[in-house]
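Undergrad: Give me coordinates for this.
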Amino acid sequence: MTRRLFILGLGFSGLEIARLAKAQGWAVAGTCTTADKASRLAAEGIESHLFDGTRSLDEPSTGEATHILCTIAPGATGDPAVAHCAPLLRRARWLGYLSTTGVYGDRDGGWVDEETPARPSLPRSIARLAAERAWQALALEAGIPLDIFRLPGIYGPGRSALDQVKAGTARRIDKPGQLFSRIHVADIAGTVLAALGRPHEAGAYNVADDLPAPTSEVVAFACELLGKPVPPLIPWAEIEPTMSAMARSFYAESRRVRNDRIKQALGVILRYPTYREGLTAIAAADPRPSQ
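TA: The predicted structure is shown next:
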């Protein structure tokens, strides 16, 4: 039987997953929000359907998807896929949902794993936990295994500290005790495909690399790779009043994310176990000169 993966949301992570699945022999299709992007995806050999989260998909056009993954963030009224695509979801043999490690809330730099109780405080993380529960309820009712992939900060080609340094927007903010976990987009794809190809207990999986670190260290390493001067540290008390509410919210929480479960249960070997390997590979593959 042909394995058919349907991805709700062919964005940064969804498209990386689609490309890897296609390379591994899966029939892949998914959704995007504009006709222009649908044309670009078609040129790449990826079938896509328009879905803006406000109406149901044209179900016959989605084919007989055996596996369905959602990367779409919840909206003001909840999870759009559960709200508008439930009949499609209930026909799958496997469901996957990309969530966030933000559901653990602030841990003052402490470690969290999948057994850590969810304690979100930011509105977007509260909405993600509600979306997780909506997916869990649907999967339980339909009797379908569901994997929830909880992601920290995502980076990759075109979206990393290297791009910030090149654009002249990188800052090194000194907030003592502040740590972030992160994950290269290629390792998100690798983890999802590992779950699709290996028998395992369905559940929540943290998809993070091995080295939580302050953003200031990541920016310094990106500058070194590009041969740029490392910006001075800016004290948090000095920069915090000038930051947008969204930017400030990213520094409102600090935690380290354990990734043991993806290694033990899914056999994942991270391609980029720390930001150092990830940024080095991105810099080596980018022919554009730094400005």
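
Undergrad: hey, let's count contacts and neighbours off CA atoms from now on
TA: Fine.

Undergrad: now the strands for the stretch 51-200 of the chain?
TA: Along the stretch 51-200 of the chain, the stretches classed as strands by DSSP state E, counting those that start in this stretch are 67-70, 94-100, 111-112, 146-151, 153-155, 172-174, 182-184.

Undergrad: out of those, deepest packed?
TA: strand 182-184 (a mean of 26; mean count of other Cα atoms under 10 Å).

Undergrad: which helices and strands sit right next to that strand?
TA: Using 3 or more Cα pairs under 8 Å, 6 or more residues apart in numbering; DSSP states H and E as the contact criterion, the elements in contact with strand 182-184 are strand 153-155, helix 275-285.

Undergrad: Make TSV out of the ones you listed and add distance to A43.
TA: Below are the helices and strands packed on strand 182-184 laid out as TSV (distance: least, Cα to Cα, whole Å):
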stretch	distance to A43
strand 153-155	25
helix 275-285	23
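
Undergrad: here's the other one to compare against:
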Amino acid sequence: MSGTLLSLGHGYSARALARLLIPQGWVIHGTTRSEEKAADLAREGITPHLFPGDITDALSDALSQATHLLISAGPDAEGDPMLRHLRAEITQIAPRLKWAGYLSTTGVYGNHDGGWVDESTPLTPSTRRGKWRVAAEAEWQAIPGLPLHIFRLAGIYGPGRGPFAKVRAGTARRIIKPGQVFSRIHVDDIARILAASIARPDPGAVYNLCDDDPAPPQDVLTHAAELLNLPLPPAEDFATAEMTPMARSFYAESKRVRNNRIKEELGVKLKYPTYRDGLADLLAREQENHTGS
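TA: Next up, the predicted model:
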């Protein structure tokens, strides 16, 4: 199976999906805000479109040719940026799309003091960004005829987004907040789950994307340091640690996210079911790249 995917806000997760689809014969169009990133996309075999901005003839053609739509751009206080610019065009093509996917966040569930949540849990976000996401999900769900699937992503890590650089540099800190726990997902597993959904569309479905092992953040840093045979990063109490407002906001919510639906409905077997599996892979890739350079 192949098709033409239009990726709105073609970022880290979307690029991982493209690496799976392009060898299967897919045509990928991706929007980006930056000319530098557009050049990177072109090198990866993706047709880039600078956007938001003017709706060029090339982007109009991509909209008309798309069989699949992926939305990765994050919302802001005014709502979803892609719908702000393209609502009429997307509404027009919605009924003939085979699949559409919106990348949301598990932040929509809010704080559960370390308790478990699943896709049926009420949406009670406590952060500003979480509330924006709930509103954006509803905006996309309201488009008539759009075969929408919502993917709620836990904390994303993968190549270039792991803890090793900070641990090596000595800038990592183990922020200790009793009871704090996060769920995570390796970017390669995100791509595999999206590909599984594309192969088995179920419009209206909502999926949590996370691994099997929610864990305190300090445990991940501890394991990273052990893999590198380096000293443990210093421990700091959350209450007194110096942190940016953005960093502190991540600790406002604590929950464990269930992922049964991706396994039962999409038949997904995670490649990296725990952060230990994922970190071992990242380190192995780093060592291979170093050896090959």
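
Undergrad: Got a TM-score for the two of them?
TA: The TM-score (TM-score structural alignment, normalised by the length of structure 1) is 0.92; 283 aligned residues with a Cα RMSD of 1.7 Å.

Undergrad: picking that back up, relative to G45 of structure 1, tell me which of the strands of the stretch 51-200 of structure 1 wins on proximity.
TA: strand 67-70 (18.6 Å; Cα to Cα).

Undergrad: ok, and what's touching the closest one?
TA: The contact list for strand 67-70 of structure 1 (Cα atoms under 8 Å, 6 or more residues apart in numbering) reads 3-9, 81, 89, 92-98.

Undergrad: cool, and stretch 106-117 of structure 1?
TA: 104, 119-121, 177-179, 204-206, 252-259, 261.

Undergrad: again, only this time at 10 Å
TA: 101, 103-105, 118-122, 150, 177-180, 203-206, 212, 251-261 (Cα atoms under 10 Å, 6 or more residues apart in numbering).

Undergrad: residues contacting the residue sitting furthest away from the middle of structure 1?
TA: No residue in structure 1 sits farther from the centre than E238, which is 30.9 Å out by Cα atoms, centre = their mean. E238 of structure 1 sits next to 173-174 when contact means Cα under 10 Å, 6+ apart.

Undergrad: Counterpart of it over in structure 2?
TA: The alignment partner of E238 of structure 1 in structure 2, by TM-score structural alignment, is T240.

Undergrad: excluding its backbone neighbours, what's nearest whichever residue in structure 2 pairs up with W111 of structure 1?
TA: Under the alignment (TM-score structural alignment), W111 of structure 1 pairs with W116 in structure 2. If the residues on either side of it in the chain are set aside, W116 of structure 2 comes closest to R256, at 4.6 Å by Cα to Cα, 6 or more residues apart in numbering.

Undergrad: same question, W94 of structure 1
TA: Spatial nearest neighbour of W94 of structure 1, chain neighbours left out: H67 (4.8 Å); criterion: Cα to Cα, 6+ apart.

Undergrad: do I17 of structure 1 as well
TA: A189 (4.4 Å).

Undergrad: Let me know how buried that neighbour is, in neighbour terms.
TA: Burial of A189 of structure 1 is recorded as 20 neighbouring residues (other Cα atoms under 10 Å).

Undergrad: Give me the aligned partner of it over in structure 2.
TA: Checking TM-score structural alignment: A189 of structure 1 goes with A191.

Undergrad: and that match, how far is that from E288 of structure 2?
TA: In this view, A191 of structure 2 and E288 of structure 2 are 22 Å apart by Cα to Cα, to the nearest Å.

Undergrad: contacting residues around E201 of structure 1?
TA: Counted by Cα under 10 Å, 6+ apart, E201 of structure 1 has contacts 145-147, 195, 265-266.

Undergrad: I'd like these as TSV, with distance to S216 of structure 1 appended.
TA: Listed next are the contacts of E201 of structure 1 as TSV, based on distance: Cα to Cα, whole Å:
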residue	distance to S216 of structure 1
P145	40
L146	36
D147	33
A195	33
A265	33
L266	32
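
Undergrad: What is the nearest of those residues to L15 of structure 1?
TA: Closest to L15 of structure 1, out of all of the contacts of E201 of structure 1 and judged by Cα to Cα, is A195, at 17.0 Å.

Undergrad: which non-adjacent residue is nearest that closest one?
TA: Closest to A195 of structure 1 by Cα to Cα, 6+ apart is L266, at 6.0 Å.

Undergrad: The one you found reaches L196, doesn't it?
TA: Yes. Assessed by Cα atoms under 10 Å, L266 of structure 1 is found in contact with L196 at 9.3 Å.

Undergrad: Dump the strands of the stretch 51-200 of structure 1 to CSV, plus distance to A222 of structure 1.
TA: Formatted as CSV, the strands of the stretch 51-200 of structure 1 follow (distance: least, Cα to Cα, whole Å):
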stretch, distance to A222 of structure 1
strand 67-70, 31
strand 94-100, 25
strand 111-112, 26
strand 146-151, 22
strand 153-155, 13
strand 172-174, 11
strand 182-184, 15
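
Undergrad: Tell me which of those sits nearest to E47 of structure 1.
TA: Across the strands of the stretch 51-200 of structure 1, closest to E47 of structure 1 is strand 67-70 (Cα to Cα), at 14.4 Å.
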